[in-house]
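Novice: Build me a model:
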Amino acid sequence: MSQAQEQEKWLLSGWERSQYDDEPRESLGIIINIDRVVVVTGVSSGIGYAVAKALVAHQCHVFGSVRKEADAKRLQGEFGDFYTPLIFDVTDEAAVHKAAAEVRSRMKGHTLLGLVNNAGIHVGLDATADLPLAKLKKQLDVNLVAQVSVTQAFLPLLGTDLTLSGNPGKILNMSSIYGSYTLPFSTAYSASKAGLNAVSEGLRRELKPFGIDVVIIAPGPIDTEIWEDVVENAESTKGKSPFDTFVQKAHALAQTETKKPGWFLSPETIGEKVWKVLNTSSPAVQYVITPNWWLNWFGPTFFPRHLVDKEVTRRFGLHRPLKRGSISSAKEE
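Specialist: A predicted model of the protein is given here:
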């Protein structure tokens, strides 16, 4: 098949593509409904996978980014015609723009329904005083800088290119409830999500003339692999830091809390919410989706900060002043 024929397949209707039935259907990536095309980053697992699955179930065509060829093939096999893999790392600016050019070539002058900036990491729990700057830079590079890079690359397809046909698209940024408040020893993660919130707010206002909505999705604890990263990415200072005992307590608390019934929501909850937001004519600025609403959201964000400080420091064993010359009082907690 020639390159021209290969490109033309993407916009064929169901009956027209019958001539290609001798080819594996999952390899075609045919865009059946040009008004329902969404780009989602980080779809190999977790929230991104749940979002892609929900959109495909509603017959959206998903251009989903993964970093590994094996994940691309697995998702093609599962989602079939409604999924086209984009293989790139969100921190690779050149690869991101190459992917955007590929999507543009297949959209045939039409806008996207949406961009879901989902790819993200958690570099682990560290006292800010001991946080390796390399880890901080990695956290911000993936969760903040890369989100701006991806957004810049796909903005023309969302409607800043006024020559395209179709309605303006929406940008959904996957933030976190922890972008609005910060728990001890999770400064890097919260900084990245707070930064993403700031970017979202600025973009929302800047893109108003183009009709492009920018929406913050703020999940609370969701049952994904990122919680495993919180523990696995821990770095011990081997007793050299006065914060060691406190950080160990934070890890123990995280492991205990995450085993409690009802602590997590399922990723599928986020997937369905994303579908609904993409199809809402006047979406809210932010959607908070969390279990334990009072504990995880209302209390930390609406109560006076000094009261929140008291409760949070008590939970993490940080409420009692240390005696000068000793950290033994911390070990007694």
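Novice: going forward, measure contacts and count neighbours with C-alpha atoms only.
Specialist: Will do.
Novice: Residue 57: how many residues sit nearby?
Specialist: Residue 57: 14 surrounding residues under other CA atoms under 10 Å.
Novice: same thing with residue 79?
Specialist: So residue 79, with other CA under 10 Å, has 18 neighbours.
Novice: before we move on, what SS does the residue lying closest to it once chain neighbours are set aside have?
Specialist: Nearest non-adjacent residue to residue 79, counting by CA to CA, 6 or more residues apart in numbering: residue 56, 6.9 Å away. At residue 56, secondary structure determined by DSSP: H, G, I helix; E, B strand; the rest coil is helix.
Novice: any idea how far residue 56 lies from residue 259?
Specialist: 31 Å (CA to CA, to the nearest Å).
Novice: how about the strands in the protein?
Specialist: Counting by DSSP state E, one finds strands in the chain at the ranges 37-40, 61-66, 83-87, 114-117, 170-174, 213-219, 286-289.
Novice: Check which helices and strands the second one sits against.
Specialist: Other helices and strands packing on strand 61-66, by 3 or more CA pairs under 8 Å, 6 or more residues apart in numbering; DSSP states H and E, are strand 37-40, helix 46-57, strand 83-87.
Novice: To compare against the first, here's the next sequence to fold:
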Amino acid sequence: MDSPTVLITGCGTGIGHATARAFEEAGWEVYATDPDPEALTDLEEAGCTTAKLDVTSAEDAEAVVEAMLDEHGRIDCLYNNTGYGQLGPVEEVPTDELREQLDVNFLGQHRLVRAVLPHMREQGEGTIVNMASIYGRTVFPGQGAYASSKWAVEALTDTLRVEVDDYGIDVVTIEPGPVETEFGERALETKEDLETTDAYDWFYRMYDEKRYDRRFIDRGIGYVQPERVAEVVVEAAESEDPQRRYVVGPWKALVYLGYVVPDSVRDRVYGLLKRFL
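Specialist: Predicted coordinates for the structure are as follows:
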């Protein structure tokens, strides 16, 4: 039997990079993609097929899918990994920046899903793994744009799973807590895009690198390394009956607690956090 195939987005760094390696080591034929192909050199040397793929381009998505089909005749797994975090109080995030956040984190996944689904339906099986976050089911001050994109991913994924069940296709959500990658560095850079109002001093204290480093982004309590997320993604892809969602890291109890604790209590806790930082 030929090796199964997987298409992964956002493999230049972090979780995508680690996951491409994990799939390759597990014996999969890996198509590792990124907007910057030069960032994929070591993955190509490791045995992955690499390609340029900007998830904001439907043409890129369709071209990579066609290349996989020409070479292997099938796509067994799509891992929608690409994403970044836009920081800022909701009022200070320009609408164009919010639109870009949604275009990459949410609409990018939709483009890839649309590109692979006709072929998965034809072959009668496949797995789609969408990257969400614990912020797809909760929120945190200063990360409203990012959380909005991940809540959208959760809704799309849950709906899609029901819609394609008749075709033997599994649809899975990955919900990591903090993961130490370059995500935090890029997120901090997005502060430069904000339209400041002088109304949210707490935000600039909370996300001050000198004061708190990246404690409230990707180095929070219980943060994990990208290799841990990669293990879970491969587990989901290889399972005959995968879970609907996988929480990665020691955050599952807090996510479930969010369903029990009233919103008013959560808001009060965040209010205290803002006041005493």
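Novice: burial measure for whichever residue in the second structure pairs up with the residue nearest to residue 79 of the first structure, as a count.
Specialist: Under the alignment (TM-score structural alignment), residue 56 of the first structure pairs with residue 24 in the second structure. Per other CA under 10 Å, the neighbour tally for residue 24 of the second structure reads 20.
Novice: For residue 24 of the second structure, list the residues it contacts.
Specialist: 30, 46, 47, 48 (CA atoms under 8 Å, 6 or more residues apart in numbering).
Novice: can I get the helices and strands packed on strand 61-66 of the first structure in a markdown table with distance to residue 94 of the first structure?
Specialist: Below are those laid out as a markdown table (distance: least, CA to CA, whole Å):
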| stretch | distance to residue 94 of the first structure |
| --- | --- |
| strand 37-40 | 17 |
| helix 46-57 | 22 |
| strand 83-87 | 12 |
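Novice: Report the distance from stretch 90-100 of the first structure to the chain centre.
Specialist: In this view, stretch 90-100 of the first structure has its centroid 17 Å away from the chain centroid, taken as CA atoms, centre = their mean, to the nearest Å.
Novice: Now do it: which range of the second structure does it align onto?
Specialist: With TM-score structural alignment applied, stretch 90-100 of the first structure matches the range 55-65 in the second structure.
Novice: Leaving out chain neighbours, which residue sits closest to residue 89 of the first structure?
Specialist: Going by CA to CA, 6+ apart, residue 89 of the first structure has residue 67 as its nearest residue, at 5.6 Å.
Novice: mind listing what the one you found touches?
Specialist: Taking CA under 8 Å, 6+ apart as the test, what residue 67 of the first structure contacts is 87, 88, 89.
Novice: thought residue 109 of the second structure was touching residue 130?
Specialist: Yes: under the criterion of CA atoms under 8 Å, residue 109 of the second structure makes contact with residue 130 at 7.3 Å.
Novice: what touches both of these two?
Specialist: Shared contacts of residue 109 of the second structure and residue 130 (CA under 8 Å, 6+ apart): residue 80.
Novice: Give me the distance between the spatially most central residue of the first structure and residue 272 of the first structure.
Specialist: Compute the mean C-alpha point of the first structure, and by CA atoms, centre = their mean the closest residue is residue 118, 2.3 Å away. Per CA to CA, residue 118 of the first structure is found 14 Å from residue 272 of the first structure.
Novice: Residue 265 of the first structure too?
Specialist: With distances taken as CA to CA, residue 265 of the first structure is found 12 Å from residue 272 of the first structure.
Novice: The residue nearest to the centre of the first structure maps to what in the second structure?
Specialist: With TM-score structural alignment as the criterion, residue 118 of the first structure lines up with residue 81 in the second structure.
Novice: Just give me which of the contacts of residue 67 of the first structure are shared by the second structure.
Specialist: Contacts conserved in the second structure for the contacts of residue 67 of the first structure, counting by both residues aligned by TM-score structural alignment, their matches' CA atoms under 8 Å: 87, 88, 89.
Novice: Could you save the strands of the first structure as CSV and add columns showing distance to residue 194 of the first structure?
Specialist: Shown next, in CSV, are these (distance: least, CA to CA, whole Å):
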stretch, distance to residue 194 of the first structure
strand 37-40, 21
strand 61-66, 24
strand 83-87, 27
strand 114-117, 15
strand 170-174, 11
strand 213-219, 11
strand 286-289, 13
